[in-house]
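Participant: got a predicted model here, sequence first, then my questions.
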Amino acid sequence: MSEPEVQPLLEPREGIPPVIDDPAELAAAVEAFARGAGPVAVDAERASGYRYSGRAYLVQLRRQGAGSALIDPVACPDLSALDTALGDAEIVLHAANQDLPCLAELGFRPRRLFDTELAGRLLGYERVGLGTMVEIVLGLRLEKGHSAADWSTRPLPEAWLRYAALDVEVLVELRDVLHEQLAESGKLDWAHEEFAAILAAPALPPRNDPWRRTSGIHRVRNLRGLAVVRELWTLRDEIARTADLAPGRVLPDAAIVQAALDQPRTTKALTEIASFTGRSARRHLRGWLAAVNRARTLPDSALPQPVGPGDGPPPANRWADRDPAAAKRLAAARAVVAALADEHRMPTENLLQPDAVRRLTWEPPMPISEETVAARLRALGAREWQIGLTVHPLAKALERLEIKGEV
């Protein structure tokens, strides 16, 4: 079957809708979407890389019978009436995990979901970006030039609004084709389980010691240097949160790491480090230097300590030395999952999460059986369709190693 001829999608069918930035306009849109029929295409634009928060700065919707709407959530920050009006209508998102948190902040929480990106993964599409999916599946080419724009800009340029409206223009049509393909391939029930799991997933808890994720921190080899990273990161985070700026726009990670390595004692020495001379960083030179000095004078008891082992298995590349039997179990399990993923034409990580495979094989259930392996996978968050496909071959592979005395 040949791919459809690609045609550029240049304008929304009804033109660019006006931006809704007034409660009365929002109420009229809610009423229109409540009267509409079928799934609702939804997208949200953030200002990642520009602003501290992950809030939405534009929400786009489209539904049969209602057309498209562009909502300014800065002016209209409460979409709970829209949430109520749509009830259990199926909400169509592309890469839902990216948009659901910022939509929830606005009071919009879908009850039913169709994720076109995840559907594409389950169907074995090699590239699952929205533009690529629309081009391959529908034969239409979307303009993607504004995806990384600063959507906190006001007023939003017309070209950006056109781009935003087109993002939901054919999302329901894409959903319809993917839905049919999932049904034909016997994967529709799998997709429904995945979509339900996304909606049921709890919010991620705050990270412990988030400063430890500073890019390049592996170069800092001593505790005093780690203290400098911690102090500078904490100050940068406070400045970024107050100003609602992306932290990297206040001070890049590379500058923090270099300051931890050099530990400058004067403002002049600090400004000899690249990025401390930028306009944003220069405003806080005294604060940066004070943070470095605080770290330098901390008592040893207050220095950050090396990270201990987590609650999971060690990195897989260490298994052969630490537990050769576990390394053999992991290799056998990975081979099983890879073969099944190839058979069902999907990425291995969508067939079974790599973390579940590692935890299963690091501490296998005893005695090994299909029942015990299924129970362990279920406890690790595997969906029933994943367990149904993998439990028999995984249990057999682990049993073979047990019989050989390699478990």
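Facilitator: Structure received. Residues are numbered from 1 along each chain as shown.
Participant: only C-alpha atoms from now on, for both contacts and neighbour counts.
Facilitator: Will do.
Participant: for stretch 93-109, buried residues please.
Facilitator: Neighbour counts using 16 or more other C-alpha atoms under 10 Å place 93-96, 99-109 of stretch 93-109 among the buried residues.
Participant: okay, how far is it across it, tip to tip?
Facilitator: 12 Å (C-alpha to C-alpha, to the nearest Å).
Participant: show me what it is in contact with.
Facilitator: With contact meaning C-alpha atoms under 8 Å, 6 or more residues apart in numbering, stretch 93-109 is reached by 41-44, 54-56, 73, 77-80, 82-83, 113-118, 130, 171, 198.
Participant: buried only: go through those for me.
Facilitator: With neighbours counted using 16+ other C-alpha under 10 Å, the contacts of stretch 93-109 contain these buried positions: 41-44, 54-56, 73, 77-80, 82-83, 113-118, 130, 171.
Participant: which ones among those residues map onto strands?
Facilitator: 41, 42, 43, 44, 113, 114, 115 (DSSP state E).
Participant: now do the contacts for the third one.
Facilitator: In other words, residue 43. With C-alpha under 8 Å, 6+ apart, residue 43 has these contacts: 59, 60, 61, 93, 94, 99, 167, 168.
Participant: one more to weigh against that first structure:
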Amino acid sequence: MHSTRYIKTTDELERLCDHLATASRLALDTEFVGEESFVPRLELIQVATEQHSAIIDFPALQESTALAPFWEIVRNPQVEKIVHAGRQDLDLFATHAGAIPKPFFDTQIAAAMVGYGAQVAYANLVLRVHGKKLAKAHTFTNWSARPLTSDQLAYALEDVEFLLAIHDHLRARLHKLGRLAWADEEFSRLETAVGDTRREPQERYQRVRGWDSLKPKSAAVLRELAAWRESEARRRNVPRGRVMRDEVLLQLARHPPRSVEELRAVRGLHGSEVDRHGETLLATMQSALALPASAWPDVPKERKVEPESTGMVELLQAVMKAQAAHHEIAPTLLATTADIQALVDARAQGTTPDLPVMRGWRRILLGDLLLQVLNGEVAVKIDPSSGKLAWS
């Protein structure tokens, strides 16, 4: 293959794709700018095989048909894609390649399953696995600026140059621990999460912090307003907050204005948005308010936490942490506090909730044990010899 590693021309990209097409796996990463647009603006694509690593200058080639073979390789189900903390990367690839690149292996998720801790940084993983300390000089680089320096390109390349070796190391650890199937479950969950970020605008309201504090009728207003904001931000290709901030959406949902004048009095709502879209916003809110109760969203009911419930949650959390330590797995990967609280609440009602901790490998490792503790089938104690939590 041509020795050029910074790919800026169609000829260079074609030669790179000829090489990539022979690989069974690819290390992938991206550099992007996300502050000024609805869809983050892709700047660089870093890619590596066992023999070569390269950087594709996306703006220089995005209008080129030469990218089509690259996207075909990314979509190829026979090629495994290796990423680290890859949710945003996978979403960007799905946007440009037309599909989530499968199969993929996320080294951050795998690392959490074999004792490296939750959300371990790539540089930390390289240091612990390879003993090499990566430079952090360009962490806040503006990747849209051109030309890029040789130091910037070297920094970007490091993001993929160690990924395949880390992949080998983590797969070996997972295999030894019998957790390869567990990792596959987690990658499927990540795939679902990436798909959720691309879901219909009518579902976006649930990502507005505080939506679950609304009454159902107000939540219906928020749902329609959030859908309008989603469509408008996408049309203008600007961040959602540039159209309207979350707190303004919540304010409008709680107290819907009835006139353009009342809209102008809403704190945080730009006058320019009222000028352009005031009538549309009013019509959107009135339409939502006219919906029958059967069309309102289901809002979680506020629940009073009983003192004994709090004690149960704390006990189960202690069991979870002990089990996680014993199996060298990040406890946050097993269950959240909300999951455990839901389990305690459901037990009081004689039901078993459909939670991640009650499915797949999590149920095997922890879920059934938590149920046994709740049902009094297992006694939790302090082992006097080790000083650690134990159960029998």
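Facilitator: Noted; the coordinates are in hand. Quick caveat: nothing in here was measured; it's all calculated off a predicted structure.
Participant: before we move on, back to that, next, format the contacts of residue 43 of the first structure as a markdown table and append secondary structure and distance to residue 356 of the first structure.
Facilitator: Output for those, formatted as a markdown table (DSSP: H, G, I helix; E, B strand; the rest coil; distance: C-alpha to C-alpha, whole Å):
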| residue | secondary structure | distance to residue 356 of the first structure |
| --- | --- | --- |
| 59 | strand | 35 |
| 60 | strand | 36 |
| 61 | strand | 36 |
| 93 | strand | 26 |
| 94 | coil | 25 |
| 99 | helix | 25 |
| 167 | helix | 34 |
| 168 | helix | 35 |
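Participant: residues contacting stretch 137-144 of the second structure, please?
Facilitator: Stretch 137-144 of the second structure has contacts (C-alpha under 8 Å, 6+ apart) with 31, 32, 33, 43, 44, 152, 155.
Participant: among those, which are in strands?
Facilitator: 31, 32, 33, 43, 44.
Participant: save those as a markdown table, and put in neighbour count and distance to residue 193 of the second structure too.
Facilitator: Shown next, in a markdown table, are those (neighbours: other C-alpha atoms under 10 Å; distance: C-alpha to C-alpha, whole Å):
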| residue | neighbour count | distance to residue 193 of the second structure |
| --- | --- | --- |
| 31 | 21 | 21 |
| 32 | 19 | 20 |
| 33 | 16 | 21 |
| 43 | 19 | 24 |
| 44 | 23 | 24 |
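Participant: rewinding a little: tell me which of the buried residues of stretch 93-109 of the first structure is nearest to residue 23 of the first structure?
Facilitator: Distance to residue 23 of the first structure across these (C-alpha to C-alpha) is lowest for residue 106, with 14.0 Å.
Participant: how much space separates that closest one from residue 100 of the first structure?
Facilitator: 10 Å.
Participant: same question for residue 123 of the first structure.
Facilitator: For residue 123 of the first structure, the distance to residue 100 of the first structure - C-alpha to C-alpha - is 23 Å.
Participant: so the nearest residue to residue 239 of the second structure once chain neighbours are set aside, which of the three states?
Facilitator: Of all residues not flanking residue 239 of the second structure in the chain, residue 38 sits nearest, at 4.4 Å (C-alpha to C-alpha, 6 or more residues apart in numbering). Under the three-state scheme (DSSP: H, G, I helix; E, B strand; the rest coil), residue 38 of the second structure adopts coil.
Participant: check residue 70 of the first structure too.
Facilitator: Using three-state DSSP, the structure places residue 70 of the first structure in strand.
Participant: and it, how close does it get to residue 169 of the first structure?
Facilitator: Separation of residue 70 of the first structure from residue 169 of the first structure (C-alpha to C-alpha) stands at 12 Å.
Participant: what residue of the first structure takes the place of the residue nearest to residue 239 of the second structure?
Facilitator: Alignment note (TM-score structural alignment): residue 38 of the second structure maps to residue 52 of the first structure.
Participant: what's the local residue count around its match?
Facilitator: The number of residues packed near residue 52 of the first structure is 20, by other C-alpha atoms under 10 Å.
Participant: from the contacts of residue 43 of the first structure, which is closest to residue 346 of the first structure?
Facilitator: Of all these, residue 94 has the smallest distance to residue 346 of the first structure: 17.6 Å, by C-alpha to C-alpha.
Participant: what lines up with the closest one in the second structure?
Facilitator: Aligned counterpart of residue 94 of the first structure in the second structure: residue 84 (TM-score structural alignment).
Participant: chain neighbours aside, what residue packs nearest to residue 332 of the second structure?
Facilitator: Distances taken as C-alpha to C-alpha, 6+ apart place residue 118 nearest to residue 332 of the second structure, at 6.8 Å, with adjacent residues excluded.
Participant: can you redo the contacts of stretch 137-144 of the second structure as TSV with distance to residue 22 of the second structure?
Facilitator: Shown next, in TSV, are the contacts of stretch 137-144 of the second structure (distance: C-alpha to C-alpha, whole Å):
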residue	distance to residue 22 of the second structure
31	25
32	27
33	31
43	25
44	22
152	28
155	26
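Participant: quick one: which of the residues you listed is nearest to residue 362 of the second structure?
Facilitator: Ranked by distance to residue 362 of the second structure (C-alpha to C-alpha), the contacts of stretch 137-144 of the second structure are led by residue 31 at 33.5 Å.
Participant: so what's the closest one closest to, chain neighbours aside?
Facilitator: residue 44 (5.0 Å).
Participant: doesn't residue 54 make contact with the one you found?
Facilitator: No. The pair residue 44 of the second structure / residue 54 is not scored as a contact, 10.1 Å apart, by C-alpha atoms under 8 Å.
Participant: ok so, going back, which pair of the contacts of stretch 137-144 of the second structure spans the longest distance?
Facilitator: Taking C-alpha to C-alpha, the two most distant members of these are 33 and 155; they sit 16.6 Å apart.
Participant: need the contact list for residue 269 of the first structure.
Facilitator: Counting by C-alpha under 8 Å, 6+ apart, residue 269 of the first structure has no contacts.
Participant: buried residues in the one helix or strand it maps to?
Facilitator: For residue 269 of the first structure, the enclosing helix or strand under DSSP states H and E is helix 267-271. Under the neighbour-count criterion of 16+ other C-alpha under 10 Å, helix 267-271 of the first structure has 270, 271 buried.
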